[in-house]
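Visitor: Sequence and predicted structure, then a few things I'm wondering about:
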Amino acid sequence: MYPGIHNFSEIGKLNKVLLHRIGHEVEGLVPDNFARLLFDDIPYLKVAEQEHDRFAQVLRDNGVEVIYYVDETAKAIRDPEVKKAFLNDILDESDLNSEGIREAIYDYLIRMPEREMVAKIIAGVRKTDIPNVESRTLADLISSSYPFYMDPMPNLYFTRDPGACVGNGLNVHHMSTVTRRRESLLLKYMFMYNKDFAPEGSQLWYDYDDPASIEGGDVLVLNSETVAIGLSQRTTALGIERFAENVLHKSTFKRVIVFDIPKSRAFMHLDTVFTMVDFDKFTIHPEIEGPLQLFEITLNAEGKAHFESVTDELSHLLARVLKVPAVELIRCGGNDAMAAQREQWNDGSNTLCIAPGTVVTYERNYVTNDLLDKKGIKVLTIPSSELSRGRGGPRCMSCPVNRDDL
C-alpha cells in the first residue's frame, strides 16, 4: 500500500476513506430553509446516525481505515495561529452582515478545543448559543425568527463533493452553491496542515479559490490514465478545463472524458447516474444513455489542451480507455421504467466499489441490487431510510483517499 493520497481507480481495493458522521447539523433543517440548504426532507437523526455507523462498520469489516472530517480538521488546526486563520476564513464565508455578530461568534468559538470548535461550526451557531450580542448597528438590532447566526452544514455527510483524491493529488473544490462552500475550507486546511492526511509531495489539482465550480460527485477515476468528469448542474465547463490542464500536465493521466449530463436535481452529479463496479462493468441510469454527449480532453504536441467531441458509443469508448474487450452497462432498475425512476431517486446507481466486483449499496434499491448480484457483483447493503432523504448514496457519502493499484 502506498502512503498518503493514492487513488488511481474507482475499483481498486479501498484502504482509506474520509467520512463525516451525520450529526446535529441536520436538526437545523426546517421547511423554511430546505431550498437554500439543498434538502427535500429532514432525516431523523437517531436512525440516520445508526445507518451511518453501519456504513462505516461495513467498510471496516472489509479492511478499510475510516477517518472523519471533524477529527482530521481538528488535527490540521492544532497550531493556535492556524486555528485563528481557519475560523476567520469560515466567518468570511458565512454571510454575516454585522461586524458585532461576527466578533461575538469568533469569541464564542475560538475558546473551544479544536475538535469541539469544528463540530460546532458544522452544526451551526444558534442565536441561543450567544444570547447577549452587543447591538452596534441597525443590522444587529433587526430581529428575525431564523434561529441561526451561522448556518449549519447538513450536506457534509456527502463527503464526495467538497474534494476528490485523484492519483497522488487532491481537488479542493469551489462548490456550486454558497450553502456548501464552507465544506471545502475544512478540506483545504486538512491538505495544508494535516500531514497524516496529505503528506509532503501531495499535489493540488484544483484549489478552493479557483473561480469556476466543480464538485466531487462528478469526478470518476477510471484508471491511471483516464479521469471521467460530469458536466452537470454543479460542475462547469471552465472548472473541468482548469482541472484537466493541471492534472494532464503534472501526472500520469492522459485524458479527461467529459460526460454532458442533464442539468437537473434528479441527475445532480455524474455518480448519481453512472458508477464503475468491476473491471468491465458499470451501473447506469437508462435515461442518460440517449441524450449523452461525450468529449475528450488531451494534450497536443505543444502541451496545450485539445478538445474533441467523441462519436463512439459510450460502451466502446469505455472499452478503449480501459483496454478491455468490452464493457457491460447495467441499467438501474433493469428494464422497468418505474423501478428505474424510483431507484434512481434513491441512488440505485450510486454504488461505492471497495474492491473489484464488490460494492456497497442501499438495501432499498432491491431491483438494481438483484441485477448486480446476477451479474456476479458482490453486493454489501446498508439501511438507508433516513440517510437517503439527503439524495445521495454510498459513493456520495465517501471520499476515497487511498486504493490499491489494479
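Guide: Perfect, thanks for sending it.

Visitor: only C-alpha atoms for contact and neighbour calcs from this point on.
Guide: Will do.

Visitor: now the helices for the stretch 301-406 of the chain?
Guide: Assigned by DSSP state H, counting those that start in this stretch, the stretch 301-406 of the chain shows helices spanning 314-322, 337-345, 366-374.

Visitor: Quick check: which of those helices is nearest to residue 142?
Guide: When these are compared by CA to CA, helix 337-345 sits nearest residue 142, at 40.4 Å.

Visitor: Distance from the closest one to the middle of the chain?
Guide: How far helix 337-345 lies from its chain's middle: 23 Å, per CA atoms, centre = their mean, to the nearest Å.

Visitor: Can you spell out which helices and strands pack onto it?
Guide: helix 366-374 (3 or more CA pairs under 8 Å, 6 or more residues apart in numbering; DSSP states H and E).

Visitor: I'd like the helices of the stretch 301-406 of the chain as JSON lines, with mean neighbour count and distance to residue 174 appended.
Guide: What follows is the helices of the stretch 301-406 of the chain, written out as JSON lines (neighbours: other CA atoms under 10 Å; distance: least, CA to CA, whole Å):
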{"stretch": "helix 314-322", "mean neighbour count": "17", "distance to residue 174": "28"}
{"stretch": "helix 337-345", "mean neighbour count": "19", "distance to residue 174": "25"}
{"stretch": "helix 366-374", "mean neighbour count": "18", "distance to residue 174": "33"}
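
Visitor: Throw the ones you listed into TSV and include distance to residue 22, thanks.
Guide: Converted to TSV, the helices of the stretch 301-406 of the chain look like this (distance: least, CA to CA, whole Å):
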stretch	distance to residue 22
helix 314-322	35
helix 337-345	20
helix 366-374	24
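
Visitor: Go through those helices and name the closest to residue 180.
Guide: helix 337-345 (21.2 Å).

Visitor: Which parts of the stretch 151-300 of the chain are strands?
Guide: 163-166, 169-172, 203-206, 219-223, 226-231, 255-260, 274-278, 281-284, 293-299 (DSSP state E, counting those that start in this stretch).

Visitor: among the ones you listed, which is nearest residue 331?
Guide: strand 281-284 (5.0 Å).

Visitor: One more to weigh against that first structure:
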Amino acid sequence: MDKKKINIYSEIGNLKTVLIHRPGEEIENLIPEYLERLLFDDIPFLKVARQEHDNFAKILQENGVETLYLEDLAVEAVKEPNVKELFLNEVIEECGINETKIINSLKEYLCSMSEKKMIDKVMAGIRKKEVKIKEYYDEYPFIMDPMPNLYFTRDPFSCIGSGISLNSMKTKTRRRETIFGKYIFNYHPELKDPDIQLWYDRNDVYNIEGGDELILSKQVIAIGHSERTDKEAVINMAKNIFGNGENFRTVLIFDIPKTRAFMHLDTVFTMIDHDKFTVHPGIEGTLRVTALSYDYKNKELITKEEVGSLEKILSKYLKKDITLIRCGGGDKVIAGREQWNDGSNTLAISPGKVITYERNYVTNEILDKNNITVLQIPSGELSRGRGGPRCMSMPFYREDLLE
C-alpha cells in the first residue's frame, strides 16, 4: 500500500490501488419474496459470480493494480477485543435489535468465531434459527439481514482528493455497509490516519452515495442529485471540501431523473479519457446543473445555476472540447438493453483504457472505434445486481494526471 493512502484527483489517472469485495454467502441468502427489500431484481449463482469477480480482480492485477478486499480490511480492523466489541454493538444496533436476550445470543454466536468467519457472517446475514429463534415458514427468516449489495464497493464510501466521504445511504438495507468503512478508517493499522479528512459522515441526516460522486479533474467534482443522493448532502460536503484546503474549485450538482434506471450519476455517464465520456442517451437533453464554488475571503458558498447540454457543461468546466460516446450508439432498443446491463458504467484504469462487461458488445465496439482500449469481462451473474465495473470498485490511489 502506498505511503500516501488516499489520492483521487481524477476518474482516469493510472489506477494503483482499489478496494473490491468478492461476493459471499450473502448472495445465497437472497430469496424471491424479499428481493425488493434487498434491492435486487434476480438471484445470482454464487459460484459463477465468484468466478466472474475473480476474473475482474485478475484483470486489475495484470494491469498493475493492487487489489484490497473489503472483507480482509474489515478483519484486520477488528482484531483488538475492544474494537470487536464496539463493532458488534454497532452492527446489532443498526439492525434495530433491542431485546437483551437476542443481543446476547447474537454476540455469543459471533464471538465464538474467528474474526474472518465473524465478518463473513455479518455480511452474509444471520437466520433466526442460528440463534435458536423459531422460524415460521411464512415469516422473514433473518434476525440480521444479508448484505448482497456489498460487492458494489463504490457506494458506501468514496475517496475524494486526499479524504473520504463516509456516505449516508438512502435505503435501510445498505446503511450497515458503511460501518465497515468506519472501522477500517478508524482502526485498521495501515489506514487509520488523522491526515485522511472526513468530508461526510454516515450519520449525517441527508443521503449521499458513491455512485453519484465523480472526480472529473483536480479542480472539478461532479455529483448527481439522484434517487439516492440529496442536494443538501452535496452542499454540506462541498463546504467541508472547500473549507479544508483541497485543490477542488467547483462542485457540479447534476439533477438527474429519480428512477431506478438512472439510480446514480455513474449509471448514465462515466469518464474514459481526458476528453471522452460514455453516456446514456436519456441524459442528453437539457440538463439543470448547480455549480458550487467558494468565496474564501467570506468563507461562503457561491451558487450558479446552469442550463444546457451535458456536452456544453462538461466542456465549459473542463476547459476542453468533450466527446460523448452514446451507449448502444444511441439506438433506443440497444441503448435501453445495454444500459440495463451497465453499458455506461465503465472503470478507467488509465486514460483511454477501461474495463467493461462483455455483454454490452455494441457499446464496446463503439468505444474501440473511438480509440478506447476495452478490457471486457464476463458478467452473466454479476450484472444481475445492476451494477458495472465502476460500481464494483472503490479506487484508493490514482496517479495524478499531467496537466
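Guide: Alright, I've got the coordinates. This one's a predicted model, so the numbers in the text were calculated from it and none came from an experiment.

Visitor: Could you get me the TM-score between them?
Guide: Overlay of the two chains. TM-score (TM-score structural alignment, normalised by the length of structure 2): 0.96; 398 aligned residues with a CA RMSD of 1.6 Å.

Visitor: before we move on, the earlier item: just tell me which of the strands of the stretch 151-300 of structure 1 ends up closest to residue 403 of structure 1.
Guide: strand 163-166 (10.2 Å).

Visitor: In structure 2, point out the residues matching the closest one.
Guide: Mapping strand 163-166 of structure 1 onto structure 2 (TM-score structural alignment) gives residues 157-160.

Visitor: so how much does the matching stretch differ from structure 1 once superposed?
Guide: Compared with structure 1 after fitting, stretch 157-160 of structure 2 has a mean deviation of 0.4 Å; criterion: mean CA distance after the TM-score superposition for structure 1.

Visitor: need the contact list for the residue most central in space within structure 2.
Guide: A centroid search over structure 2 (CA atoms, centre = their mean) returns residue 154, at 1.5 Å, as the residue closest to the centre. Counting by CA atoms under 8 Å, 6 or more residues apart in numbering, residue 154 of structure 2 touches 210, 211, 390, 391, 392, 393, 394.

Visitor: And the residues you listed, which is closest to residue 92 of structure 2?
Guide: Once CA to CA is applied, the member of the contacts of residue 154 of structure 2 that ends up nearest residue 92 of structure 2 is residue 210, at 24.2 Å.

Visitor: That closest one matches what in structure 1?
Guide: So, by TM-score structural alignment, residue 210 of structure 2 is matched to residue 216.

Visitor: on that earlier part again, just how off-centre is the match of strand 163-166 of structure 1 within its chain?
Guide: For stretch 157-160 of structure 2, the distance to the chain centre is 8 Å (CA atoms, centre = their mean).

Visitor: Ok, stretch 309-320 of structure 1 next?
Guide: Worked out by CA atoms, centre = their mean, stretch 309-320 of structure 1 lies 26 Å from the chain centre.

Visitor: Quote the end-to-end distance of that stretch.
Guide: End-to-end span of stretch 309-320 of structure 1 (CA to CA, to the nearest Å): 15 Å.

Visitor: Then stretch 198-213 of structure 2?
Guide: 15 Å.

Visitor: what's next to it, contact-wise?
Guide: So stretch 198-213 of structure 2 is in contact with 154-158, 163-170, 178, 221-226, 228-230, 232-234, 236-237, 240-241, 264-267, 391, going by CA under 8 Å, 6+ apart.

Visitor: Pull out the buried positions in that stretch.
Guide: Residues 198-202, 206-213 are the ones in stretch 198-213 of structure 2 that count as buried (16 or more other CA atoms under 10 Å).

Visitor: As TSV, those residues with distance to residue 327 of structure 2 would be great.
Guide: Output for the buried residues of stretch 198-213 of structure 2, formatted as TSV (distance: CA to CA, whole Å):
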residue	distance to residue 327 of structure 2
198	35
199	32
200	32
201	34
202	33
206	31
207	28
208	26
209	23
210	22
211	18
212	18
213	20
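
Visitor: ok, these vs residue 86 of structure 2, which is closest?
Guide: Among the buried residues of stretch 198-213 of structure 2, and counting by CA to CA, the member closest to residue 86 of structure 2 is residue 202, at 16.1 Å.

Visitor: Give the closest residue to that closest one in space, chain neighbours not counted.
Guide: Nearest non-adjacent residue to residue 202 of structure 2, counting by CA to CA, 6 or more residues apart in numbering: residue 168, 4.2 Å away.

Visitor: on that earlier part again, for the contacts of residue 154 of structure 2, which ones persist in structure 1?
Guide: Shared with structure 1 under both residues aligned by TM-score structural alignment, their matches' CA atoms under 8 Å, the contacts from the contacts of residue 154 of structure 2 are 210, 211, 390, 391, 392, 393, 394.

Visitor: Looking at the helices of the stretch 301-406 of structure 1, which is nearest to residue 91 of structure 1?
Guide: That would be helix 337-345 among those, by CA to CA, at 34.3 Å.

Visitor: The closest one corresponds to what range in structure 2?
Guide: Against structure 2, helix 337-345 of structure 1 falls on residues 332-340 (TM-score structural alignment).

Visitor: Using the aligned residues only, give the average distance of the matching stretch to structure 1.
Guide: Its aligned residues in structure 1 lie a mean 0.5 Å from stretch 332-340 of structure 2 after superposition (mean CA distance after the TM-score superposition for structure 1).

Visitor: tell me the average deviation of the top helix by length along structure 2 from structure 1 after fitting.
Guide: Using DSSP state H, we find that the single longest helix of structure 2 is helix 46-62. In the superposition against structure 1, helix 46-62 of structure 2 averages 0.4 Å from its aligned positions (mean CA distance after the TM-score superposition for structure 1).

Visitor: Flag every buried residue along that helix.
Guide: Buried-residue list, helix 46-62 of structure 2, by 16+ other CA under 10 Å: 46, 49, 50, 51, 52, 53, 56, 57, 59, 60.

Visitor: List the contacts of it.
Guide: 22-25, 27-28, 66-67, 375, 377-382.

Visitor: What distance do you get for residue 203 of structure 1 to residue 192 of structure 1?
Guide: Counting by CA to CA, the gap from residue 203 of structure 1 to residue 192 of structure 1 is 11 Å.

Visitor: When these two are compared, which one has more neighbours?
Guide: residue 203 (21 against 16; other CA atoms under 10 Å).

Visitor: Look up how far residue 148 of structure 2 lies from the alignment partner in structure 2 of the more buried one.
Guide: In structure 2, the residue paired with residue 203 of structure 1 is residue 197, using TM-score structural alignment. Distance from residue 197 of structure 2 to residue 148 of structure 2, counting by CA to CA: 29 Å.

Visitor: I appreciate the help and will end here.
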